[in-house]
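> sequence and predicted model, in that order:
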Amino acid sequence: MSPGDGNDDDLYGGTGQTRTRLPDGGQGDVYGGAARRPARSSSRSLITVVGVVVLLIAAIAFANRGGDESSSGSGDSKKPGASATAATGTKPVASGFAHDKQGAQSAAANYAVALGSAEMFDKSRRHAIVDSVYAPDVAADRQASLDKVYAQEAFLSSIGLNNDGSAPSGSTFVSRIIPVGTKTTKFAGDSATVDIWYSSLFGLAGTDTKNPVSESWFTNTYELRWTGGDWRVTDFQQKDGPVPVGRDQRASTADDMAKAVEQYGGFTYAR
């Protein structure tokens, strides 16, 4: 397709034009140490969960924006480099997006998943992801900002991780973004602005954790530029919601949540 082609997709895929590919059997329950919405949950537990999510968003967004304001997410990969944004199969999606509106949306969705993944807490993998996602002229600055944030022991401790970014023994760290829909709000051939609405899972699946896996909803706005024959991120902003009404579902046990994370590999190919 030519740069001007592509669908003027409605936000969040309301018309069915935005297609999100999810693995079969995706988990809908969220581990919270007890029922997701217990009849008499303590206000202290609620404040703790909310505080952890807000802190993560603020810290990662501060880093991704080069030290400005807030942003975050979730996903999972096995190796750095191209595979950091590769699908479960063999086709890599770290490059080769179409030079049109849908290609820009595909790039934004896949990059959001990679930037919000648990791998961002590993320095070498984080560097590989940032180098493959950001435009070359901004990648170095983002690397420095991210390294500064992820090296803060107070930050890692507040979300229940060890000083090296690993999960405590007996716990499984979860950080994943699940794209729901995308929309191109601006398109000018070699530049595009894309909104992505997504759900985020973040926390620790562990019997004694004080930071259980919780769910939150956000919309990121990505500024993209066509450079080197592909779309790359130059900047982004984040806002809360839209947030759907939650259902009263019984939360899974720590063991079930940990097994689900291990058995259901995080997808990185959307749209």
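Ah, there it is.
> from here on, contacts and neighbour counts on C-alpha atoms
Fine.
> residues contacting V130?
By CA atoms under 8 Å, 6 or more residues apart in numbering, V130 lies in contact with 115, 139, 142-143.
> let me have those residues in CSV, adding secondary structure and neighbour count as columns.
Formatted as CSV, the contacts of V130 follow (DSSP: H, G, I helix; E, B strand; the rest coil; neighbours: other CA atoms under 10 Å):
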residue, secondary structure, neighbour count
L115, helix, 27
A139, helix, 22
R142, helix, 23
Q143, helix, 21
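> and those as a markdown table, adding distance to N162?
A markdown table is the format used below for these (distance: CA to CA, whole Å):
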| residue | distance to N162 |
| --- | --- |
| L115 | 20 |
| A139 | 26 |
| R142 | 23 |
| Q143 | 21 |
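> among the residues you listed, which one sits closest to Y198?
L115 (13.0 Å; CA to CA).
> do I have it right that the closest one meets H127?
No. Under the criterion of CA atoms under 8 Å, L115 makes no contact with H127, lying 10.6 Å away.
> here comes the other one, which I'd like you to weigh against the first:
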Amino acid sequence: MSLGDEHDAAGGYGGSGQTRTRLPDRSGDPYGGARRPGRRSSSRSMVTVVAVVVLLIAAIAFANRGGDDTSPDRAAGNKPKSAPTSATGTKPVRTNTSGIPTGFAHDQQGAQSAAANYAVVLVSADILMPTRRAEIVQRVFTADKQQGLEAKFDQAYSKDFLNSIGLDEDGNPAAGHTYVSRTVPIGTKVTSYTGAAATADVWCTGLYGLAGENSTNPVTSDWFTMTLQLRWADGGWKVDSFSQKKGPAPVPGDDKASSADEMAKAVQEFGGFTYAR
């Protein structure tokens, strides 16, 4: 329900004449039982406020119905209808291996969930650390692609590259600095699906850079779309290959940039999410 819809609905309760509130007669009142304009206006305003509150509570209750596994629709096995990028109401996976979510369903929704979570992993600070990178490749990619991709990653994230963004050869920042690389999926879509393989696009925004005093690579934001070719292998969705392109990006806002200390503290204190369609 839009704000305009709420306004119209509230007006119907308190301002259209459909509901009238009359004050009780009081003994000794020189005006008898006549309605006073001031009181009537106040009562109508109160009814309008109550109507808006009731509508908001009803909207919140309706929105939360998606997570109730005991609802009649759930019991009947009906899936909630949704737009291509809206949440379906299905709970996220509850298992992970080495911090990477696992156990995605063998269907289009599971493929999208896997793609979203793998996008987060593949553009994380962990991928810059050689020891952690090898583990990510083994968990995320198909077995026949692991060796070749690990070599390509090692070449891309060379010592010279890491030094250029303020990290040592192990992917660690200098003392007093925090390297930031956070990805947030905005939406997903499947462009092809056969059961044995799927192609999924993940629209993302993210933060990357080095937070710290005198950083020459300050934290900034980015918008991009990642396309992942997935294959069902070894009982789960694995990445066969992936690519990335810029955008779509919104018009930049006028938010005031936080200090390096504030950004570093936020990254350290706020954890990430497990994404599911």
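That came through, no problem. Since we're looking at a predicted model, the values are computed, not measured.
> care to give me the TM-score?
Aligned and superposed, the two chains score 0.67 in TM-score terms (TM-score structural alignment, normalised by the length of structure 1); 197 aligned residues with a CA RMSD of 2.5 Å.
> what's stretch 226-236 of structure 1 in contact with?
64-65, 95-99, 103-104, 107-108, 133-135, 138, 190-191, 220-225.
> show me where the stretch 51-200 of structure 1 has its strands.
With strands called from DSSP state E, counting those that start in this stretch, the stretch 51-200 of structure 1 shows them at 172-187, 191-205.
> out of the ones you listed, which is closest to A154 of structure 1?
Proximity to A154 of structure 1, assessed across the strands of the stretch 51-200 of structure 1 by CA to CA, is greatest for strand 191-205 (16.1 Å).
> tell me what that closest one is packed against?
Judged by 3 or more CA pairs under 8 Å, 6 or more residues apart in numbering; DSSP states H and E, strand 191-205 of structure 1 is in contact with helix 101-115, strand 172-187, strand 214-227, helix 254-263.
> could you count how many residues lie near R44 of structure 1?
Neighbours of R44 of structure 1 under the rule other CA atoms under 10 Å: 8.
> and it, how far from S166 of structure 1?
26 Å (CA to CA, to the nearest Å).
> adding distance to L56 of structure 1, write the helices and strands packed on strand 191-205 of structure 1 out as TSV.
Listed next are these as TSV, based on distance: least, CA to CA, whole Å:
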stretch	distance to L56 of structure 1
helix 101-115	13
strand 172-187	10
strand 214-227	12
helix 254-263	20
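> just give me the match in structure 1 for S124 of structure 2.
By TM-score structural alignment, S124 of structure 2 lines up with S117 in structure 1.
> kindly report the same for V140 of structure 2.
Matched by TM-score structural alignment, V140 of structure 2 corresponds to V133 in structure 1.
> for that match, which non-adjacent residue is spatially closest?
Distances taken as CA to CA, 6 or more residues apart in numbering place R232 nearest to V133 of structure 1, at 5.7 Å, with adjacent residues excluded.
> could you look up the SS state of that neighbour?
strand (DSSP: H, G, I helix; E, B strand; the rest coil).
> circling back: now tabulate the strands of the stretch 51-200 of structure 1 in CSV and tack on distance to A254 of structure 1 and mean neighbour count.
Converted to CSV, those look like this (distance: least, CA to CA, whole Å; neighbours: other CA atoms under 10 Å):
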stretch, distance to A254 of structure 1, mean neighbour count
strand 172-187, 9, 24
strand 191-205, 5, 25
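> switch those strands over to TSV; also include distance to L156 of structure 1.
Output for those, formatted as TSV (distance: least, CA to CA, whole Å):
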stretch	distance to L156 of structure 1
strand 172-187	12
strand 191-205	12
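> nearest to E262 of structure 1, out of those strands?
Closest to E262 of structure 1 of the strands of the stretch 51-200 of structure 1 is strand 172-187 (CA to CA; 8.9 Å).
> which part of structure 2 lines up with the closest one?
Counting by TM-score structural alignment, strand 172-187 of structure 1 sits on residues 178-193 of structure 2.
> returning to what we had before: can I assume the match of S124 of structure 2 is in contact with I178?
No. Counting by CA under 8 Å, S117 of structure 1 does not reach I178; the two are 10.5 Å apart.
> quick one: contacts for the counterpart of I196 of structure 1 in structure 2?
By TM-score structural alignment, I196 of structure 1 lines up with V202 in structure 2. The contact partners of V202 of structure 2, by CA under 8 Å, 6+ apart, come to 115-116, 119, 185-189, 225-227.
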